[in-house]
Structures are given as structure tokens and as C-alpha cells.
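# Coordinates only, no sequence provided:
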């Protein structure tokens, strides 16, 4: 008997667990998902699940990011305003989708579980902040904004309204809102290169 013959079945079970977990997250939300429910939907035992994941939180994160993670393109239109608009618009469309609700639940769960918070921040928010940093750096290189710009602060100023609406008001952010947010945040940074 080939010793590797069980591997494909094992990987198939793992894939089924991840898919079942993601579907349950969309249907029931993070709070409604249980290991028992995942096992039943995936057609596996709880023992099989615990072979790969120590708890529901770690499995939920893996399932969510396995289903939603993509290569994040860095907008490069030649304009810092347009680049930021594209990035924020992509994020707001994601936030306004059912997947955005899951992110909100992850944020809530992270208030009680610091390790969980560290994981979703590193996998979701850190890559997006790096993109913002690149956009600002290019704006500096193109002489659009001032060299001493506090990039971290202005990134917060632009993205804070989106997450305020996600977590507090529940309101949708439209394209016109995004443009106003970016214009307001950059108003003191944009250099008038027509002035001598």
C-alpha cells in the first residue's frame, strides 16, 4: 500500500472544512458558528478539525482569508488623489459586502482576544496600510505632497471614516464621500507646483 495514499483524502477534508466554515460565517456570522456545526456541514468529525486548528477563532480566520485573500494591486495612475480614491473605493466596496460584516465581527472579537486581533490585523490591515504608504511615498517622489508628510497620520485620517461607519453608524460610504474625505485629508499636503 502506498503510504501517501491517505494524503489526498486528508487535504480534501481540510478544504471541505475551510469551505464549510466560510459558508457558515456568511450565513450565521462569527458568533453563530460552532465547531459542531462546521463538522456537520463539512461531513467530518470534530477530532479531524482539531487536528489542524486549536479553536474556532483560528479556523474562522483561515477560512475567511483562504476564501477572500487576493493579490492586492497598488493603484498607480500618476496622481496621489486618484490612487487613494481607487484604494479606498475598493476597500469600501468590500466593507459594504457581506464579507465586510465578518471583518466587523472579527474586530469585535479582537477586543476580547488579543492574539486573534494580532492575527487579523497582520493578515488584513497591515498589507493595506503598506499600500497606502507606497501611494504616499510615490506622491512625495512626484513632488505632489510635502516630503515631511506624516504618512501614518494621514492614512488614519482617510480610512477612519470608513471604519467609523462600518462599526458605529452602519452607513454606506459612496464615491462622492470618498472624494470629499481624500480632498479634505490632503488639502494641507498638496503642493501648488505652479507657484514660484
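Yep, that arrived. This one's a predicted model, so the numbers in the text were calculated from it and none came from an experiment. Numbers count the residues shown, from 1 in each chain.

# When you work out contacts or count neighbours from here on, use the C-alpha atoms and nothing else.
OK.

# Not including adjacent chain positions, what is the nearest residue to residue 171?
residue 165 (5.3 Å; CA to CA, 6 or more residues apart in numbering).

# Just say helix, strand or coil for the one you found.
helix (DSSP: H, G, I helix; E, B strand; the rest coil).

# Hmm, residue 174 and it touching each other?
No. The pair residue 165 / residue 174 is not scored as a contact, 11.4 Å apart, by CA atoms under 8 Å.

# rewinding a little: burial measure for the residue nearest to residue 171, as a count.
14 (other CA atoms under 10 Å).

# OK, contacts around it?
By CA atoms under 8 Å, 6 or more residues apart in numbering, the contact set of residue 165 is 171, 172, 173.

# Buried among these? Make that a ChimeraX selection.
Buried residues among the contacts of residue 165 (16 or more other CA atoms under 10 Å), as a ChimeraX selection:
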select :173
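
# Tell me the one of the contacts of residue 165 nearest residue 159?
Checking these against residue 159 by CA to CA gives residue 173 as the nearest, at 11.2 Å.

# and the closest one, how far is that from residue 162?
Distance, residue 173 to residue 162, by CA to CA, to the nearest Å: 7 Å.

# got it, and residue 147?
In terms of CA to CA, residue 147 sits 26 Å off from residue 162.

# after the longest helix seen in the chain comes which helix or strand?
For the chain, the helix with the greatest residue count under DSSP state H is helix 7-32. Note on helix 7-32: by DSSP states H and E, the next helix or strand toward the C-terminus is helix 35-42.

# Any buried residues in that next one, and which?
Buried, per 16+ other CA under 10 Å, within helix 35-42: 35, 38, 39, 41, 42.

# ok, structure two:
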């Protein structure tokens, strides 16, 4: 069967992957089954088995499809403003139960499935690369040294927030987002985030 954009195959994939996320949130990785995903999607289970086969493949494909969605990087006119916007988005997602349920479930699944772990790694690598454009623009404006590791600065901006979310369970808010962004920027301006010579 030819996969036509917008055709039946694309529609089936869309509803199945949406059902995958919903089932992952509802019952977690260990409670998920291909049959439950098929039931929620309204698709015959043989269709799901034939195309995906296992829960691991379903989760990986769901993450891959999310990775392919273009994410618009902020453009506030300054690097500080852009980094704060990126950090604030993390806070906004993870303080909204409706929006945080999927990423939290994905992180949990990645602890139990090597395939989900790789898909999560690929997703965040893509998102970091998209976000790094704000650093590249800042370098072009002369705000930072040319050897600044753009992706590392994005990691430094978000890391304190993810530490609170997934490790300590401490609350996060917009003040925490601003603090994380400004601390990362101080480190970058001090030359602490220079790219390795052969990077």
C-alpha cells in the first residue's frame, strides 16, 4: 500500500499514535498493550500489529512523529529574552497537568525500554538543535563569543528545571525559569560553555 500524504495510511498513523500517548498516560509503559491502543484508536488490532508490532515501536514512532513537528524558537530580540522564553515554556508545560502528562509518561517509559530511551534521546537532540538557533543569532549579533557551544547553552538553561521536575520534585515557576536562564547566560559569557576544539 502506498503511503499517500493525507491518505488513509496517514490518518491511521495519526489516530494510533494519539491513542498511544493516551494509553501511556492512562496506564504507564508496563500497563500498555497493543490491543488497548487499537481499541482506543478504533483500529483493528491486526492493523496495529502489522505496522508496529510492539508497544516499544508504538512509543518510539509517537516520539519520532513529535520530533518532526516544527517548533518555533522564540525571537525576543535578545539572547537573555530568548533563553527566558525557552525556560518559561518548560515551566508552563510542566505546571499544566494536561500538558505535562505525556512528557512525564515518556520519561518513565524511557527508564524501562531501550527503544523508548533512544527515541526520547533523539527527540531532545532535535529540540535542542531547534532551540540553539537563538544562540546562533546571538553570536551573529556579537552577544557571545563565536566558539560558544549553542546546544550546551540550551541544556544549561533547562537543566535546573528538569532537575526539580524529575529528581527532587521541587516546585518550578517563572522566577525559577528566569534564574536558570540568566545563570546559563552568565556561564556562557564567562567562556565556560565554549565548544570543544574538535566538536
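Alright, I've got the coordinates. Note that the structure is a prediction, hence the values are computed from the model and not measured.

# care to give me the TM-score?
The TM-score (TM-score structural alignment, normalised by the length of structure 1) is 0.76; 185 aligned residues with a CA RMSD of 3.0 Å.

# rewinding a little: which residues are in contact with both of residue 173 and residue 162 of structure 1?
The contact lists of residue 173 of structure 1 and residue 162 share residue 92, where a contact means CA under 8 Å, 6+ apart.

# so when I look at residue 170 of structure 2, I'm seeing a strand, right?
No. With three-state DSSP as the criterion, residue 170 of structure 2 is located in coil rather than a strand.

# what about it, distance to residue 83 of structure 2?
21 Å.

# Equivalent analysis for residue 127 of structure 2, please.
For residue 127 of structure 2, the distance to residue 83 of structure 2 - CA to CA - is 14 Å.

# The two: which has the busier surroundings?
Neighbours per residue, other CA under 10 Å: of residue 127 of structure 2 and residue 83, the larger number sits with residue 83, 30 against 20.

# hang on, residue 86 of structure 1 packs against residue 75?
Yes. If you go by CA under 8 Å, residue 86 of structure 1 and residue 75 touch, sitting 6.6 Å apart.

# Find the centremost residue of structure 1, please.
Centroid-nearest residue in structure 1, with CA atoms, centre = their mean: residue 124, separated by 3.7 Å.

# what's the mean deviation for the helix or strand encompassing residue 184 of structure 2 versus structure 1?
Assigned by DSSP H and E, residue 184 of structure 2 belongs to helix 174-189. By mean CA distance after the TM-score superposition for structure 1, the fitted helix 174-189 of structure 2 averages 1.8 Å away from its aligned residues in structure 1.

# Flag every buried residue along that helix.
Those would be 174, 176, 177, 178, 179, 180, 181, 182, 184, 185, 188, for helix 174-189 of structure 2 by 16+ other CA under 10 Å.

# Stretch 96-104 of structure 1 now?
96, 99, 100, 101, 102, 103, 104.

# ok, and the closest non-adjacent residue to the fourth one?
With sequence-adjacent residues excluded and distances taken as CA to CA, 6+ apart, residue 101 of structure 1 is closest to residue 95, at 7.1 Å.

# Quickly name whichever of the contacts of residue 165 of structure 1 is closest to residue 153 of structure 1.
After measuring the contacts of residue 165 of structure 1 against residue 153 of structure 1 - CA to CA - the closest member comes out as residue 173, at 20.8 Å.

# Residue 66 of structure 1 versus the residue nearest to the centre of structure 1, what's the distance?
For residue 124 of structure 1 relative to residue 66 of structure 1 (CA to CA), the value is 12 Å.

# pretty sure residue 88 of structure 1 is touching residue 161, no?
No. Contact criterion CA under 8 Å: residue 88 of structure 1 and residue 161 do not qualify, at 10.7 Å.

# between these two, which one's more packed in?
More neighbours surround residue 88 than the other of residue 88 of structure 1 and residue 161, with 23 against 16 (other CA under 10 Å).

# Kindly provide the distance from residue 18 of structure 1 to residue 52 of structure 1.
Taken as CA to CA, the span from residue 18 of structure 1 to residue 52 of structure 1 is 11 Å.

# what's the answer for residue 131 of structure 1, then?
From residue 131 of structure 1 to residue 52 of structure 1 the distance is 32 Å (CA to CA).

# More neighbours: which of these two?
residue 131 (18 against 11).

# Quick one: residues contacting that one.
Residue 131 of structure 1 neighbours (CA under 8 Å, 6+ apart): residue 74.

# go on, residue 17 of structure 1?
38, 39, 42, 44, 49.

# hmm, try it at 10 Å
By CA atoms under 10 Å, 6 or more residues apart in numbering, the residues touching residue 17 of structure 1 are 11, 23, 35, 38-44, 48-49, 59, 63.

# Kindly report the same for residue 101 of structure 1.
25, 26, 29, 30, 94, 95, 107, 166, 167, 170.

# How about the first one: what's its closest non-neighbour residue?
What that stands for is residue 25 of structure 1. Nearest one to residue 25 of structure 1, counting by CA to CA, 6+ apart, is residue 33 at 6.5 Å.

# quick revisit: in a markdown table, list the buried residues of stretch 96-104 of structure 1 along with distance to residue 116 of structure 1.
Converted to a markdown table, the buried residues of stretch 96-104 of structure 1 look like this (distance: CA to CA, whole Å):
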| residue | distance to residue 116 of structure 1 |
| --- | --- |
| 96 | 23 |
| 99 | 18 |
| 100 | 17 |
| 101 | 17 |
| 102 | 14 |
| 103 | 12 |
| 104 | 13 |
